[in-house]
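> Predicted structure and sequence below. I'll ask about it afterward.
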Amino acid sequence: MRTEQASGSGTRRRRVRFPEEEPPTAQDGWWQKTLRALKTLLLFSIILGVSLLLWGYVFQGCGPSPCKTPVCQDLLALYLASGNTSVAPCADFFSFACGNANRTSSPFQALEEENKRRVRRILETPGSWRLAPGEEKAFGFYNSCMNTGAIEAAGAGPLRQVIEELGGWPTSGNWTPSDFNQTLSLLMSQYGHFPFFRAYLQPLPTPPYLPVIQIDQPEFDVLLKQKQEPNYAQILREYLNYLYRLVTLLGGDRNQAQKHASFSLAINSQLNQMVGPGEQQRAQDKVFEMVTIDQLQRMAPTIDWLSCLQATFTPMALSPSDHVAVHDLAYLKNMSKLLEMKLSEHRDLLQSHMIFGLVKTLSPALDSQFQEAHRSLNQKLGELTGHPPMPVHPRWMMCMEKTEAFFEPTLATLFIRETFRPRTQSAAMELFTAIKDAFISHLHTVPWMDGETRAEAQDKLSQLQVKMGPSEWALKPDPARQEYDDIQLGPSFLQTFLSCVRSRQARVVQEFLQPVSSHRWQVPPWGLKAYYSIPDHVMVFPAGLLQPPFFHPGYPRAVNFGAAGSIMARELLHIFDRLLLPGGCLACDTRALQKALLCLERLYTALPSPKGTAFEVSRTLLEDAADAGALAIALKAYKKRLVLFRGETILPNLDLSPRQLFFRSYAQVMCRDPSTQDPQDIHSPPTLRVHGPLSDSPAFARHFRCPQGALLNPSRRCQLW
């Protein structure tokens, strides 16, 4: 075998081939194509999987999911029970949200009743609470009030004892004539009864907002103005029958009853006639007048003002040079003249008149015969005047309300422990901050507001304080305030009741004597009234309001913004009511403002009112403006929150999108029977409070796909706020 060697350029070398360098066969080409196809398919599958994951995360994660928690299920049941989905929402959204014929009460009424039941549960389970010294007296008072057997057994005896302490009653033949002002002073200071005028401590509504003694007309048991009542004669007879019955219950002489009752009725009517109309006082910008006690003494000399006020507001040290706020000076002058005339001839009849009024004041602490007499009078007067009578409450409710009044510090602390968690407070504060920020940014879109006014409004909103849920003293109560050392329980419920009356009055005076370190709450924690305090520049939302169905941390955001959020926005807007009044904003574009106000007035006038209701748009205009603006601001805040945070939820089985649920929750706040509205209410009927703002909202028409020209999608809209 010959082997080739490398021996020069012309010599050829033989190359050795390795197996991998063999030329591809047909089978090898097929395998390469299959491998490339598999790689492509794998890459496509990965891309598709990632895309599906991203789609699910972005769209499905941000899309609304049903809220199935117990609180949401309860809210869903309420919405289903109150609404009527057979009604077209664009034609009558009030009926769509509130039109169920089986609806028995408004959400506000239902929540108020639920809060009362919560307080009742607290009072009826004293062993469930760790009580500070003295706090058990609250439970002792409630139990004494509920002990009707002991109250009925005592009968009128405790009341007769009180009357004897006041000098007796001429109708019983056991009366010792006493000084009129001494008796009046005792009635005011010891028994909480003000027969001829009211005196109370309250901050003035104008700067510097200092607390001052204010004197106003009395609270009349029945209004006796002949020209206004077609059944005047029958009203007199019913009231006389009531007074006769009181004489009988107290063992008085029925032969003298007619004379004493007729006198009381006559003086009551005369005092009624002296009361000036509140509208006239407001028109004259004379809500009150500041006068010294000495000046008041000279203008209305029959009353010993210094001694009566000093006794009522002990331990305040009063002098003739101290000022008081008088709400109707003409009434006090005429009242003084009338009393001077009656005292010279009928001191005994005047004593009877004061006793009649005292019995009415003390009726909650008396046996059932006195309470039934007063209830019967209210019912008959309601039938004669056309006004609904006072509802008859169960015994526990009356006892609970009196316990709330006398022992608020104790019950406030226990109510907060029972119903209001820190999580709820922080969530409500977060909601309010979102509403306030939306309002501040919304001011740039208000067409009639000038730059300086807008800047002042923004600054005012930025400096606003807010109290959310419980007051500071309810969270950290001062033990010294809980002892109630001055309250004596027994020997009768009436004596217990009177001891509590005096204790509460003393606490009120002591609070006003203390230096003002923080805002004094005007509502208890279980109350539903949100308010704005001008003197303190503080807005308050009590814990009783921040409850289902208006608010809960676990609700869909659409519900909280639509219900509680619109309530918060409405209160914020009321801070600036002054700007909407004539001359309230001289630097603003008054023509644009008046045009917007007129547009809003026409918008509400064009809406159909419920049958049997009547309202004046001019009287309700400020509230209408707040309603419409609140909806716009709450919606703006909600839309911003959707952009910042994903994961919105909805209520199942309602077939409503999140934004539709927002409008549904806004309307739910207004659900109420229109026929129950007070004719003097400054708000529009509830149907208009729903339809007015919604018809002024383009977003509502868009999200409910309302056709142009539908009731809630008019061709023209207003822009006031």
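Ah, there it is.
> switch to C-alpha atoms for all contacts and neighbour counts from now on
Fine.
> Can you tell me the SS state at the spatially most central residue of the chain?
Centroid-nearest residue in the chain, with C-alpha atoms, centre = their mean: residue 529, separated by 1.7 Å. Three-state assignment for residue 529 (DSSP: H, G, I helix; E, B strand; the rest coil): coil.
> same question, the one 10 residues further on
Remark: residue 539 carries the secondary structure label strand [criterion: three-state DSSP].
> just checking, it touches residue 463?
No - taking contacts as C-alpha atoms under 8 Å, residue 539 lies outside contact range of residue 463: 11.2 Å.
> Below is structure B, check it against A:
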Amino acid sequence: MGLLKSSFRCSISLSSVELPIYLLLLSFSLTFGNEQKVIRNSETDYSHAELVKSYMNSSVAPCDDFYEYACGNFENIRPDRYSRRENLGKPGYVLDDIAKELLHRMDLAESLNVSRELRVAQRFYNACLEADLHPFPAADSHYLNIIRSIGGFPAVDGAAWNASNFSWFNMSAHLTNYGARGIYSEVLPNNGRSEVSFEVNYLGFDAPVQLDNMKKQNKNKSWAYKRNEQRMRRYLRSFNLTEAKIAEVIDGVFVFWREALEEEYAIRYGVPFDVTNYFEIIWNQSEKRGSFNSDLQIRDRVCIRHPEAVANYLAMQLLYTFDSSLKDIKNQRDYCTTKMRTSMWPLFKKLHLAENFDKEKRSEVLNIVQEVRKSLQTLVEEVTWLDSEARKKALFQVSATEFHFGTPADSSLTDQLVREILRLEVVDDSYAVTNMNLLRLQVDIQRFRIRHPREDVNNTKPWKAIFGFDKNITNDNAIVEIDAGLLEPPYYHRSWPHSLKFGSLGFTLGEHLTTFLLFSSFEKMDLIYKDCQWKTFSKHLGPKVFQQLYLYTDSGGLRSAFEAYRSRRMQTLEDPEQKMPGLDLLPDQLFFLGFAQTVCYDLRAANWSRQPKYKLLSDLSNSEDFLQAFNCPVGSGMRPTNQTCQVW
């Protein structure tokens, strides 16, 4: 694969599959002026409309099943990518393409004094593109040397492995230095000073195993059992072990898993567990600065009985972390981009902020925030189930909540994190070593706040909220940090009509506000809503579907966003018949489509259940605004009865 040419801002070597998405993203990068009352003849609008249409299943009537109508074709979009987009609301693909564009922006980097860091990113990206990653070279001597230095690999080392020198706890601690999932993991404080805690990890690789999975192994092997068996077999075959030996090693790991799961179902004893070695390995000191889970004591009993199986398991967990898991060599470019962005996010966030967050964009987003806030305040004032004290408290909470986005509160700390990237050593003749160095760097950046507590003593904001490069919305002391990914499609783009912006970004902001109010003040709301849902929908939807629906009690985000949109439309005197080019939907209908497509998800993804669909159906089935927008008749899938349950 060819080297990166730093003088080019965009690559034009695109496959026929990549070209439509490239053109779409290129259109997103254009600079737009002020919003027009009526959007006409915009290339970006047409491009986005085509993308929106590609997710939809137009053969399904919106009043029958709005999720299938809005998202029914989503799982068929871009299945060739390195890792499928599991949820349209996860902006990883968009951010990856932005990072790939920024990788060429040496002019921008020089203006921000981060050109050296960008060159490091370029060197890693090129090294990754040129590496032999498919199939994964598990037997690379550099990987094996690391494994042997932290605990060993008895399946490979045989009689040379000494069980008396093995500590499962210490080996697991070493795994955390590479971001690998060992027997336990550290939980870094969100906004504290220096305390960490520990939690027991789930067992398995591609899929977590449960006790019932293990009990079925001699009869009808479960999906999780088979996936993990295949993963271990692939790694062990790389070392030219016999099939008999491979089967023996895998059986040993499964026995360890089964006994560990059985013990965890037994009574848990609150016996203190000595974690001194963890602090010596990770922090180079023996001072205990955290809490430890008593479940570690349970795992300890099982691990002591099966040292060889545990060592083999942990060795393969480390290989699993090093593994790119490419299904095809064509996915390598996507993998390298994701790897670069997620490991060096402080650099790409700094570049992205400078390039994309101008005054006009900030101003409009803050206007959306204010419109949604005012709308929610009105709803709080109008609902009848609040007493005067609760209403006063709610109004104060809504008005006091501050929304920050784009720029971290502490720019000096951001610059320190960016400079950490200079520590990355890219080894020209060994991607394995470069890969391990990058993983260490990524973990060190995550631990930076604890390693330098004095430099961050006055900063109490949540770590991820300040520095994440995704779509995180977190709340700490009534301060909401909106991250970069939330200001990209499918949540927001400056050229979109107001209906789409309020349906996606507006809803997300409103949902956050009302969810925070719900959990801080309104237990009564929960009871009212569930009682109404039971009386109205249980006999029409069936107990199984209803059980999923009634879990969700917050429809205030949707209502407040729609009222805010309606207010904006009246203020700007927008054409009530305004449409987005290429989509035969009225503005109110486009609002709800935008809302729905923020939660499209891929049913084939292992870690997704159907809950996002049920939440969407619950919100819309109880929205009079939605039912009127699409003129849904009583008895249809989205309107099973003539009654709705609205608490806002």
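Ah, there it is. Note that the structure is predicted; figures quoted are calculated from it, not measured.
> Run through the residues that contact the residue nearest to the centre of the first structure.
523, 541-542, 545 (C-alpha atoms under 8 Å, 6 or more residues apart in numbering).
> okay, these in TSV with secondary structure and distance to residue 666 of the first structure next?
As requested, these are exported to TSV (DSSP: H, G, I helix; E, B strand; the rest coil; distance: C-alpha to C-alpha, whole Å):
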residue	secondary structure	distance to residue 666 of the first structure
523	coil	24
541	strand	18
542	strand	19
545	coil	15
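> measure the residue nearest to the centre of the first structure to residue 470 of the first structure for me?
13 Å (C-alpha to C-alpha, to the nearest Å).
> What's the biggest helix in the first structure, counting residues?
helix 26-55 (DSSP state H).
> Give the aligned range of that one in the second structure.
Using TM-score structural alignment, helix 26-55 of the first structure lines up with nothing in the second structure.
> elements contacting that helix?
For helix 26-55 of the first structure, there is no helix or strand it packs on, judged by 3 or more C-alpha pairs under 8 Å, 6 or more residues apart in numbering; DSSP states H and E.
> buried residues in that helix?
Neighbour counts over helix 26-55 of the first structure (16 or more other C-alpha atoms under 10 Å) mark no residue as buried.
> ditto for stretch 530-549 of the second structure
Applying 16+ other C-alpha under 10 Å to stretch 530-549 of the second structure flags 530, 532-534, 536-538, 546, 548-549 as buried.
> With secondary structure and distance to residue 64 of the second structure as extra columns, can I get those in JSON lines?
Shown next, in JSON lines, are those (three-state DSSP; distance: C-alpha to C-alpha, whole Å):
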{"residue": "530", "secondary structure": "helix", "distance to residue 64 of the second structure": "23"}
{"residue": "532", "secondary structure": "helix", "distance to residue 64 of the second structure": "22"}
{"residue": "533", "secondary structure": "helix", "distance to residue 64 of the second structure": "19"}
{"residue": "534", "secondary structure": "helix", "distance to residue 64 of the second structure": "21"}
{"residue": "536", "secondary structure": "helix", "distance to residue 64 of the second structure": "18"}
{"residue": "537", "secondary structure": "helix", "distance to residue 64 of the second structure": "15"}
{"residue": "538", "secondary structure": "helix", "distance to residue 64 of the second structure": "17"}
{"residue": "546", "secondary structure": "helix", "distance to residue 64 of the second structure": "16"}
{"residue": "548", "secondary structure": "helix", "distance to residue 64 of the second structure": "18"}
{"residue": "549", "secondary structure": "helix", "distance to residue 64 of the second structure": "16"}
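> So which of those is the closest to residue 217 of the second structure?
Nearest to residue 217 of the second structure out of those is residue 548 (C-alpha to C-alpha; 30.6 Å).
> so that closest one touches residue 611, yeah?
Yes - look at residue 548 of the second structure against residue 611 with C-alpha under 8 Å: they come within range, at 6.9 Å.
> picking that back up, quick one: which of the contacts of residue 529 of the first structure has the most company?
Neighbour counts for those peak at residue 541, which has 28 neighbours (criterion: other C-alpha atoms under 10 Å).
> Translate that residue into the numbering of the second structure.
Matched to the second structure by TM-score structural alignment, residue 541 of the first structure sits across from residue 482.
> what's the neighbour count on the residue lying closest to its match once chain neighbours are set aside?
Excluding its sequence neighbours, the residue lying closest to residue 482 of the second structure (C-alpha to C-alpha, 6 or more residues apart in numbering) is residue 405, at 4.5 Å. Per other C-alpha under 10 Å, the neighbour tally for residue 405 of the second structure reads 21.
> Please point out which parts of stretch 269-276 of the first structure sit buried.
So, applying 16+ other C-alpha under 10 Å, buried residues of stretch 269-276 of the first structure: 269-272, 274-275.
> Put together JSON lines for the residues you listed, with distance to residue 717 of the first structure and secondary structure on each row.
Shown next, in JSON lines, are those (distance: C-alpha to C-alpha, whole Å; DSSP: H, G, I helix; E, B strand; the rest coil):
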{"residue": "269", "distance to residue 717 of the first structure": "50", "secondary structure": "helix"}
{"residue": "270", "distance to residue 717 of the first structure": "51", "secondary structure": "helix"}
{"residue": "271", "distance to residue 717 of the first structure": "50", "secondary structure": "helix"}
{"residue": "272", "distance to residue 717 of the first structure": "46", "secondary structure": "helix"}
{"residue": "274", "distance to residue 717 of the first structure": "47", "secondary structure": "helix"}
{"residue": "275", "distance to residue 717 of the first structure": "44", "secondary structure": "coil"}
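> what's the closest of those residues to residue 32 of the first structure?
residue 275 (106.9 Å).
> The closest one and residue 187 of the first structure, how far apart?
For residue 275 of the first structure, the distance to residue 187 of the first structure - C-alpha to C-alpha - is 22 Å.
> go on, residue 635 of the first structure?
For residue 635 of the first structure, the distance to residue 187 of the first structure - C-alpha to C-alpha - is 54 Å.
> any idea whether the aligned partner of residue 121 of the first structure in the second structure is helix, strand or coil?
Superposed on the second structure with TM-score structural alignment, residue 121 of the first structure falls opposite residue 101. At residue 101 of the second structure the chain is in helix, as set by three-state DSSP.
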